[in-house]
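Colleague: fold the following for me, if possible:
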Amino acid sequence: MKILSKEQVYEGDKLTAERQNIASTDLMERAGTQIFNWLHVRMQGAQVPIHVFCGIGNNGGDGLVIARHLVTHGYHVKTYIVNYSDKRSKDFLINYDRIKQRTKDWPVLLDEESEIPTIASEDIIVDAVFGIGLNRPAANWVKTLFQHFRKSKAFTLAVDIPSGLYTDKVPEDEHGVVWAGHTLSFQSPKLVFFLPDTAKYTTQWEVLDIGIDVQYLYQINTQANLIGKHEVLTWYKPREKFSHKGSFGHALIIGGSYGKIGAVNLASHSTLSCGAGLVTTYVPKCGYLPLQTAVPEVMVLTDDSEHYISNIEFNITPTVIGLGMGMGTHETSLKAFESFLNSNKTPLVIDADGINLLSKNNDLLDLLPKQTILTPHPKELERLIGSWNDDFDKLKKVSVLSKKHDIIIVIKGANTITVYHENYYVNSTGNPGLATAGTGDVLIGVITGLRAQGYDALIAAIFGVYLHGKSADLQVENYAYQSMLARHIIDGLGLAYLDLFKQPEEPEQEAQEQQQ
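Modeller: This next block holds a predicted model:
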């Protein structure tokens, strides 16, 4: 799914009005009606007080449409105009007149002198104060109103985006942002829903189709994309009847050190489970017996050193090399790593200590083959690019590094984002069960396994992150977040593949199963 920027949203609205020969107020009516329908289906006429807070721009106009339909359908509605400016949008004024024609209870005008409305915890708040065009912090009295929303503990539904939240930067003051329980985003999610600094402002989000021109949505190129089943299914490569293990590549996994052989064990196992035809693992001598015992399907080569990697030499021709997990940062290992990079021409996937070794000598980045994949966790990323001011600054710095060296960087997190040059691919799968030792080792194995099978580097990274997270989503039903282990993710990879072809259940059937 494409994640539109605010400029692209405005352009889409304009083109839709032109191509469908409708007024902008008609598009506003369509958007507000969709949110009303969402509420109406869930409330079924329940007489819970609904407080609709409208700004004086187009987001406020959406709120007035919602409030008018709620009033028309007999709901207990209180509508407020948050009068933060003397300017009003044309479409706001049109809908302000329309709601006054439908009810004797005209919207209450709120300004900094007004008494804050009473809101009970069992009430509902509809936040339609600021939209995506916000470019400056809210006034102090508006911040006080937003804090009142939060203190009330009432369910808060945000229209398009929580008010006070920007689409392209982190708010200066969290008290100036509405903390929504649910956000209904028009046509496209917002990038800020997925970033650690800003995701907290909406517990859940959902996209509503408001009929933006289909041709525009198809043709527009976006900087960010949300990756789900629909996207990755088009990349899946089915297997031919007469294929054999040589058809799916030979992956080499390099890593491990005394006490950390488990990392390469997990990476090797997941590389095979993801579909690589052959896997050879290169480890210090202390890893030979553990690997031959734990993963008998893997071939093993050993270093001359007993406890750590000291000299990377092998007599095979791998399709792809995944390295770094559990390798440590011993000075001898650093020299071996440097020597290896100077002579290597094979595609690479680098994780953990491989990234830490790159951070010790940034000149080594120049030796990486084009489209090498790096999979850092936050601390490893910080060692690589330095500290950042906020998530947007982080993405910018990662993009600069990616473009400079033509590499792919997987920023691991709750919503893992794969960065290639200036493009962001936001993953939609995964859960807190992945917050356990070894899951990163499994991820590099999955990506390496896909590269071995002939997937392009960028697709392997994005697809691998998706499968890894999907396995966790399926396995959490068996193990819960707390008891999930890295090995369970490996065991669930087959389920993740099968899920690609699983048809969604009919809504009625799904509802019946939930009731049972």
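
Colleague: alpha carbons only for contacts and neighbour counts from here, please
Modeller: Noted.

Colleague: from residue 153, how far off is the closest residue to residue 332 other than its chain neighbours?
Modeller: Among residues not flanking residue 332 along the chain, residue 310 sits closest, at 5.4 Å (CA to CA, 6 or more residues apart in numbering). Distance, residue 310 to residue 153, using CA to CA, to the nearest Å: 59 Å.

Colleague: name the residue in those two with the higher neighbour count.
Modeller: When residue 310 and residue 153 are compared on other CA atoms under 10 Å, the one with more neighbours turns out to be residue 310, at 20 against 16.

Colleague: wait, that one sits on residue 336?
Modeller: Yes. Contact criterion CA atoms under 8 Å: residue 310 and residue 336 qualify, at 5.5 Å.

Colleague: helices of the stretch 301-450 of the chain, start to end?
Modeller: 331-343, 353-360, 378-385, 391-405, 439-452 (DSSP state H, counting those that start in this stretch).

Colleague: how about a markdown table for these, with distance to residue 210 and mean neighbour count added?
Modeller: Listed next are those as a markdown table, based on distance: least, CA to CA, whole Å; neighbours: other CA atoms under 10 Å:
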| stretch | distance to residue 210 | mean neighbour count |
| --- | --- | --- |
| helix 331-343 | 51 | 16 |
| helix 353-360 | 44 | 21 |
| helix 378-385 | 37 | 16 |
| helix 391-405 | 28 | 17 |
| helix 439-452 | 37 | 30 |
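
Colleague: make CSV out of these and add distance to residue 498.
Modeller: Listed next are the helices of the stretch 301-450 of the chain as CSV, based on distance: least, CA to CA, whole Å:
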stretch, distance to residue 498
helix 331-343, 37
helix 353-360, 32
helix 378-385, 31
helix 391-405, 33
helix 439-452, 15
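
Colleague: closest to residue 189 out of the ones you listed?
Modeller: helix 391-405 (16.6 Å; CA to CA).

Colleague: packing partners for the closest one?
Modeller: Applying 3 or more CA pairs under 8 Å, 6 or more residues apart in numbering; DSSP states H and E, we find helix 391-405 packed against helix 378-385, strand 408-411, strand 417-420.

Colleague: so how far is the second one from its chain's centroid?
Modeller: Just to be clear, that refers to strand 408-411. 13 Å (CA atoms, centre = their mean, to the nearest Å).

Colleague: here is a second sequence; please produce its structure as well for comparison:
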Amino acid sequence: MKIYSRAQIYEADKITAEKESLPSINLMERAGGYLYEWVHERLQGGKVPIKVFCGIGNNGGDGMVLARYLVENNYNVTTYVVNYNTKRVPDFLEAYDRLKSVTKNWPIVLTEESVLPEISPQDIVIDAIFGIGLNRAPQDWVKKLFSAINASNAYVLSVDIPSGMYMDRSPEEGDVIVLPRFTLSFQAPKLPFFLPATAPFMQAWDILDIGLDPEYLAKTPTDVELIGKQEVIQMYKSRHQFAHKGMFGHSLLIGGSYGKMGAIVLASKAAMRAGSGMVTAYVPQIGVQILQTALPEVMAETDNFNGKVLEEIDFQTEANAIGIGPGMGTDPKTVKAVEGFLKAQKNPMVIDADAINIIAAHPALLEHVPNLSIFTPHLGELERLIGTWKDDFDRLEKTSKFAKTHDIIIVIKGAHTITTHDMKLYINDSGNPGLATAGSGDVLTGVITGLLAQGYHPMEAALMGVYFHGRAADIAINQYGIEGLMAGDVIEFLGRAYMDLFAKPEEPKAP
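Modeller: The predicted structure follows:
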């Protein structure tokens, strides 16, 4: 699913009006009408008090149309105009006049001098004050209104985006954002819905298709996409009846050290579960017994030293894909081994954990990293690699530029894992807080390596790997719960995640 910028949404509005030979007020009528249908389907004429707060731009105009439909259908509605400046857009004024024409209870205009209205927990509040165009902090009195809405315990529905939230920067000290129970986002979700500093302001959201021109939406490239089941299905390669293990690649996982062999065990097992035909783990000699006891399906190679860390990386395996880093440590001997290893590599690989830390500490090694290699850092590792950032948006910009400069793929692990390459962002829609557990990153490394070994393009391997990793966790918490989920459980449910890709939705049960 494409995630459009503010400019692209405005352009879609313009093109839709031109193609359909409609005045722009008709698009506002359409959006407000769809809002009404959504609300009416849930309230079914109930007399609960509804307070509609409208700004004086297009978002406020949408709220005015909604309020008029509610009035015309005998709902208990009070409408407010949040008059934060004197520049009212023409379509808002038209929607305002149309509302006044159907009721004697004209909208109440709120200004800086007004006493804020009382809002009770029994009310439904429609937040149509600011939309995606907000580019400066609201006035203090408007912030006080936001705070009153938030303190009321009323059910709050935000139109398109919660008022006070910006499209292109994180909240700063002193900012106040309306906290809705639900947000109805027009046509597509917005980037702030997925970022750590802004996503927590929304309990839930959904998309409301308001009929913007489908040709424009389909043909317009975006800098951000949401990756879910439908996108992954298009990448998936099915297997035929006479397939054999040699057709699905040989994965090589490099890592492990004394006390940290579990990381490479998890990564190796995940590569197998992801469908790699064969898997070899390259580990210090001290880890061979652990590895082969834990994973009889996985082959092992070792360095020629009897130490607790990897002192050289010199393997015989003819691997189709390599993942390096889990549990490896950053011993000086290991650093030297990684340096020699990278200088000999030509094909994209998966680079995780201590391999990232070693490269971050020795930036000159970046010139030896093969193009389209996949880095999978958590936020601490990412900061070591690219430096500090001001906010979520700055982090994404710096990460994207770093990835483009070095022609690599970076998977930024988090609640909504974001993958970037060539200045484009791909947001994953699977996963849950149960993945915040030791070893889950090692599992992800194994999954992506296993997919890369099967011949998937590095971008496909990264996006599919992140999705399957998260989807397996989503299925697993039905058995283990969020708190009880362990990294090994995610591996056990990878097969179910593959099966779920083609599962038919359950039919509703007869009453």
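
Colleague: residues in contact with the residue nearest to residue 332 of the first structure?
Modeller: By CA atoms under 8 Å, 6 or more residues apart in numbering, the residues touching residue 310 of the first structure are 303, 304, 332, 333, 335, 336.

Colleague: surely residue 423 of the second structure meets residue 404?
Modeller: Yes. Contact criterion CA under 8 Å: residue 423 of the second structure and residue 404 qualify, at 6.4 Å.

Colleague: and the corresponding residue of the first structure for residue 172 of the second structure, how far is that from residue 198 of the first structure?
Modeller: Under the alignment (TM-score structural alignment), residue 172 of the second structure maps onto residue 172 of the first structure. Residue 172 of the first structure is 11 Å from residue 198 of the first structure, where distance means CA to CA.

Colleague: what about the two, which has more around it?
Modeller: residue 198 (21 against 12).

Colleague: which residue is the nearest non-sequential neighbour of that one?
Modeller: residue 192 (5.6 Å).

Colleague: tally of neighbours for that neighbour?
Modeller: Residue 192 of the first structure is flanked by 22 other residues according to other CA under 10 Å.

Colleague: repeat that for residue 460 of the second structure.
Modeller: Residue 460 of the second structure is flanked by 17 other residues according to other CA under 10 Å.

Colleague: just to check, it is in contact with residue 235?
Modeller: Yes. Residue 460 of the second structure lies in contact with residue 235 (CA under 8 Å); the separation is 6.7 Å.

Colleague: contact partners for the aligned partner of residue 413 of the second structure in the first structure?
Modeller: By TM-score structural alignment, residue 413 of the second structure lines up with residue 412 in the first structure. Applying CA under 8 Å, 6+ apart to residue 412 of the first structure gives the contacts 375, 376, 377, 378.

Colleague: so which of those persist in the second structure?
Modeller: Compared against the second structure with both residues aligned by TM-score structural alignment, their matches' CA atoms under 8 Å, the contacts of residue 412 of the first structure retain 375, 376, 377, 378.

Colleague: alignment lookup: the first one to the second structure.
Modeller: When the second structure is aligned by TM-score structural alignment, residue 375 of the first structure is paired with residue 376.

Colleague: just checking, that match touches residue 445?
Modeller: Yes. The pair residue 376 of the second structure and residue 445 qualifies as a contact (CA under 8 Å) at a distance of 7.3 Å.

Colleague: overlap of the contact sets of those two?
Modeller: Shared contacts of residue 376 of the second structure and residue 445, counting by CA under 8 Å, 6+ apart, come down to 350, 351, 352.

Colleague: for residue 271 of the second structure, see how far away the last one is.
Modeller: Applying CA to CA, one obtains 14 Å for the distance of residue 352 of the second structure from residue 271 of the second structure.

Colleague: again, but for the second one
Modeller: Distance, residue 351 of the second structure to residue 271 of the second structure, using CA to CA: 14 Å.

Colleague: looking at the two, which is more packed in?
Modeller: For the pair residue 351 of the second structure and residue 271, the greater number of neighbours falls to residue 271 (32 against 25), based on other CA under 10 Å.

Colleague: nearest spatial neighbour of residue 84 of the first structure, skipping sequence neighbours?
Modeller: Closest to residue 84 of the first structure by CA to CA, 6+ apart is residue 111, at 6.7 Å.

Colleague: the residue lying farthest from the centre of the second structure in helix, strand or coil?
Modeller: For the second structure, the largest distance from the centre (CA atoms, centre = their mean) belongs to residue 104, which lies 45.8 Å off. Counting by DSSP: H, G, I helix; E, B strand; the rest coil, the backbone at residue 104 of the second structure sits in coil.

Colleague: so what's the aligned partner of residue 286 of the second structure in the first structure up against?
Modeller: When the first structure is aligned by TM-score structural alignment, the residue opposite residue 286 of the second structure is residue 286. Residue 286 of the first structure sits next to 257, 258, 306, 307 when contact means CA under 8 Å, 6+ apart.

Colleague: nearest to residue 36 of the first structure, of these?
Modeller: Taking CA to CA as the measure, residue 36 of the first structure sits nearest to residue 257 out of the contacts of residue 286 of the first structure, at 59.2 Å.

Colleague: the closest one and residue 313 of the first structure, how far apart?
Modeller: For residue 257 of the first structure, the distance to residue 313 of the first structure - CA to CA - is 16 Å.

Colleague: these two: which is more packed in?
Modeller: When residue 257 of the first structure and residue 313 are compared for neighbours, residue 257 comes out ahead with 26 against 14, by other CA under 10 Å.

Colleague: which non-adjacent residue is nearest that one?
Modeller: On the basis of CA to CA, 6+ apart, the spatially nearest residue to residue 257 of the first structure that is not a chain neighbour turns out to be residue 308, at 4.5 Å.

Colleague: longest helix in the first structure, by residue count?
Modeller: Ranked by residue count and defined by DSSP state H, the top helix of the first structure is helix 457-483.

Colleague: that one vs the second structure, average distance?
Modeller: Mean deviation of helix 457-483 of the first structure relative to the second structure after superposition (mean CA distance after the TM-score superposition for the first structure): 0.6 Å.

Colleague: what residue of the first structure takes the place of residue 476 of the second structure?
Modeller: Per TM-score structural alignment, residue 476 of the second structure is aligned with residue 475.

Colleague: please, which helix or strand holds residue 99 of the first structure?
Modeller: Assessed by DSSP states H and E, residue 99 of the first structure sits inside helix 90-102.

Colleague: let me redo that: residue 137 of the first structure
Modeller: Using DSSP H and E, residue 137 of the first structure falls outside every helix and strand.
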